[in-house]
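In: Sequence unavailable; structure follows:
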């Protein structure tokens, strides 16, 4: 069944695949238009006995005492041993052009020995950026990503109950100072650098705007002259060009996931003239000990006589399968299918073809 599925999946790629057109905004990142990473340290309370063991996580007790004292509760000298509190690291990303009062999602992860954050509430936690300033304050109910059940002698965990999210739990308190409207030029970084794709982007932008305002700097960068466009602001320029349709070029790739036996081939994969043969050796060892009993009323002992059966079986393949020079993806698939090999054997064959220098594509093994 697995082989049949694999052959169908590969044959699906064997049919002609027409190059697809993509919007410019899906091909590039605009210089300066990016998010900023935030991190903070806080407490999750209200857990159902699944919080940190304070003997093993003294920092949780220290932070809890500090918070209570700021709220006017004097807990000096008291012994705290609650199990409904957990210390967490809170992370988030401040999107580009976020304004004060806006909300963002935050991720909460336990750093102590808490067993689960399900049902807990994150109390007010400031989130700092790399410059040390507070940009977001987070608070809210944690939605954990797993479930745990525990009895007297066993415990079952599904997913990761010690991590979760607080949807829209962070409120933006400070804006990132970035004068986007004052830019005189913007660089566009290609997500997949390629000289041909960069040149196509340059030609497409100049054609739409009717002037030579875009210039390819290298395989991964195209610079846009904002002043030469004659439009009112950089925002107007980007709104005009971000939906331009470009047909990107792609490098020939073969991607293999050894864990699942998945093989993905690009339509541009080519193979030089090569012959492939495939066969397997199967080693079988079977232990079948025999218990020998003494004769009735004799003075003997019961003994175990070991018996081992070993055999080596060689599967007879289909011989050599030849792939002609300049073979396309369809030829490659047909040649491999002719051998009747399994997905794992197919991976080994592709590795060998690459090692022989006959596979002309980027080979990626995950």
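Out: Perfect, I can see it now. The structure displayed is predicted, hence computed values, not measured ones.

In: all contacts plus neighbour counts: C-alpha atoms, from now on.
Out: Noted.

In: Check which residues of stretch 216-225 are buried.
Out: For stretch 216-225, burial by neighbour count (16 or more other CA atoms under 10 Å) applies to 216, 219-225.

In: Do a quick rundown of the strands in the stretch 201-350 of the chain.
Out: 214-218, 221-225, 245-246, 253-257, 262-265, 270-271, 274-276, 281-287, 290-292, 303-305, 308-314, 321-323 (DSSP state E, counting those that start in this stretch).

In: List just the one of those that sits closest to residue 4.
Out: With CA to CA as the criterion, residue 4 lies closest to strand 262-265 of the strands of the stretch 201-350 of the chain, at 13.0 Å.

In: helices and strands around that closest one, which ones?
Out: helix 2-14, strand 253-257 (3 or more CA pairs under 8 Å, 6 or more residues apart in numbering; DSSP states H and E).

In: that older thread, export the strands of the stretch 201-350 of the chain to TSV and append columns for distance to residue 38.
Out: Listed next are those as TSV, based on distance: least, CA to CA, whole Å:
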stretch	distance to residue 38
strand 214-218	32
strand 221-225	28
strand 245-246	34
strand 253-257	33
strand 262-265	36
strand 270-271	45
strand 274-276	53
strand 281-287	55
strand 290-292	68
strand 303-305	68
strand 308-314	59
strand 321-323	54
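
In: Among those strands, single out whichever gets nearest to residue 156.
Out: Across these, closest to residue 156 is strand 253-257 (CA to CA), at 29.2 Å.

In: How far away from the center of its chain is the closest one?
Out: 16 Å (CA atoms, centre = their mean, to the nearest Å).

In: and what of stretch 55-62?
Out: Relative to the mean C-alpha coordinate of its chain, stretch 55-62 is positioned 33 Å out (CA atoms, centre = their mean).

In: Next one for the comparison:
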């Protein structure tokens, strides 16, 4: 585990200044994808659909669909088919998508269907955040799993209540973008950094002429692009591939409390300090025992448990850690402690409180 952590940290270490393309740190404002959502029905399931007694909305949706085809059920009728399931359909509408283009969709059950394998999604309108219909989804599901059950036993591989339909939706309406509005364009940086914004603006002005770009703040760079669409495309194609020297980011250590992962960038430095760390282990052993009553006592034989609890604390040596200005030296110093990634969470936090770790701690 310690060698794996050391390898990960060393792979992240890079040069203080690296040549980076603008397209890797910024995006054009307004040119983005839009999420689409729809509610529909999957039919043709082999008895693995919703139980309508527990999912009444599936039955209501079925009756509403039949009414659209001119079929009206008699009063009091309550069909309970097991080959139908209510689902939510989601997709991402990419920028500049035009009517007639195909999209991949994801279908997930919202009832108690056991499996969507082999089902067919009937025509489902897909709406955006404004409530307008932007695509229509329909097709056969692909479920990357399998399962079988018999006699109370069940075997399942992967997830059976969700699947995908490649090219399962057709775009019906395009989303307007400010790209063709003729106004100045805007680059949005992925993270707020004044040095990066200035470097991006300087690289653009050097390649396209003075006044082509202005850094408005630590995240926004305004572009004076040509008004015609063809010239704008050529202008942005050149701008996105411009290389510039990316400034050293702020020192940061990211800690994943769930998995025990610790990742730090090359700007992390370590001041001189001394660290002592010991391991505390608690062991609980439960042994079943049979309590037998005396003859003719009228008692009953019972099973009891004998529990033994032991606490063991291993001493931790006091290790002096020298000041380190490079990530490789910081990794070697932390590895010398012999601590697991889980122990590093507490050690790094204590070093930060002591003022020996010059970095920002972020727990995710």
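Out: Noted; the coordinates are in hand. Because the structure is a prediction, the values reported are computed rather than measured.

In: List the TM-score for the superposed pair.
Out: The TM-score (TM-score structural alignment, normalised by the length of structure 2) is 0.87; 361 aligned residues with a CA RMSD of 3.2 Å.

In: picking that back up, tell me which of the helices and strands packed on strand 262-265 of structure 1 sits most buried.
Out: When you average the neighbours per residue for each of these (mean count of other CA atoms under 10 Å), strand 253-257 leads with a mean of 18.

In: thinking again about what came up before, which one of the helices and strands packed on strand 262-265 of structure 1 lies nearest to residue 86 of structure 1?
Out: Closest to residue 86 of structure 1 of those is strand 253-257 (CA to CA; 37.7 Å).

In: Once aligned, what mean separation remains between the closest one and structure 2?
Out: With mean CA distance after the TM-score superposition for structure 1, strand 253-257 of structure 1 departs from structure 2 by a mean of 1.8 Å once superposed.

In: what's in contact with that strand?
Out: Outside strand 253-257 of structure 1, the residues that touch it by CA atoms under 8 Å, 6 or more residues apart in numbering are 262-266, 268-269, 347, 361-366.

In: and which of these is nearest to residue 91 of structure 1?
Out: Among the contacts of strand 253-257 of structure 1, residue 366 lies closest to residue 91 of structure 1 (CA to CA), at 28.0 Å.

In: Chain neighbours aside, what residue packs nearest to that closest one?
Out: Excluding the flanking residues, the one nearest residue 366 of structure 1 by CA to CA, 6 or more residues apart in numbering is residue 257, at 4.9 Å.

In: Quick check: the gap between that neighbour and residue 342 of structure 1.
Out: With the distance defined as CA to CA, to the nearest Å, residue 257 of structure 1 ends up 14 Å from residue 342 of structure 1.

In: do residue 253 of structure 1 as well
Out: Separation of residue 253 of structure 1 from residue 342 of structure 1 (CA to CA): 21 Å.

In: Same check on residue 27 of structure 1?
Out: Applying CA to CA, the value for residue 27 of structure 1 to residue 342 of structure 1 is 36 Å.

In: what's the answer for residue 264 of structure 1, then?
Out: 15 Å.

In: same thing with residue 227 of structure 1?
Out: Distance, residue 227 of structure 1 to residue 342 of structure 1, using CA to CA: 59 Å.

In: try residue 101 of structure 1
Out: The separation that residue 101 of structure 1 has from residue 342 of structure 1, given CA to CA, amounts to 57 Å.

In: Between the two, point out the one with more neighbours.
Out: Per other CA atoms under 10 Å, whichever of residue 101 of structure 1 and residue 342 has more neighbours is residue 342, with 16 against 13.

In: Map the more buried one across to structure 2 for me.
Out: In structure 2, residue 342 of structure 1 lines up with residue 340, judged by TM-score structural alignment.

In: give me every residue that touches its match.
Out: Taking CA under 8 Å, 6+ apart as the test, what residue 340 of structure 2 contacts is 1-2.

In: Recalculate using a threshold of 6 Å.
Out: Residues near residue 340 of structure 2 by CA atoms under 6 Å, 6 or more residues apart in numbering: none.

In: Likewise for residue 284 of structure 2?
Out: Residues in contact with residue 284 of structure 2 (CA under 6 Å, 6+ apart) are 308-309.

In: Could you measure from it over to residue 308 of structure 2?
Out: For residue 284 of structure 2 relative to residue 308 of structure 2 (CA to CA), the value is 6 Å.

In: and if you look at residue 364 of structure 2?
Out: For residue 364 of structure 2 relative to residue 308 of structure 2 (CA to CA), the value is 37 Å.

In: And for residue 30 of structure 2?
Out: From residue 30 of structure 2 to residue 308 of structure 2 the distance is 64 Å (CA to CA).

In: sorry, back to before: any chance of the buried residues of stretch 216-225 of structure 1 in CSV, plus distance to residue 7 of structure 1?
Out: CSV is the format used below for the buried residues of stretch 216-225 of structure 1 (distance: CA to CA, whole Å):
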residue, distance to residue 7 of structure 1
216, 42
219, 36
220, 36
221, 40
222, 41
223, 45
224, 46
225, 50
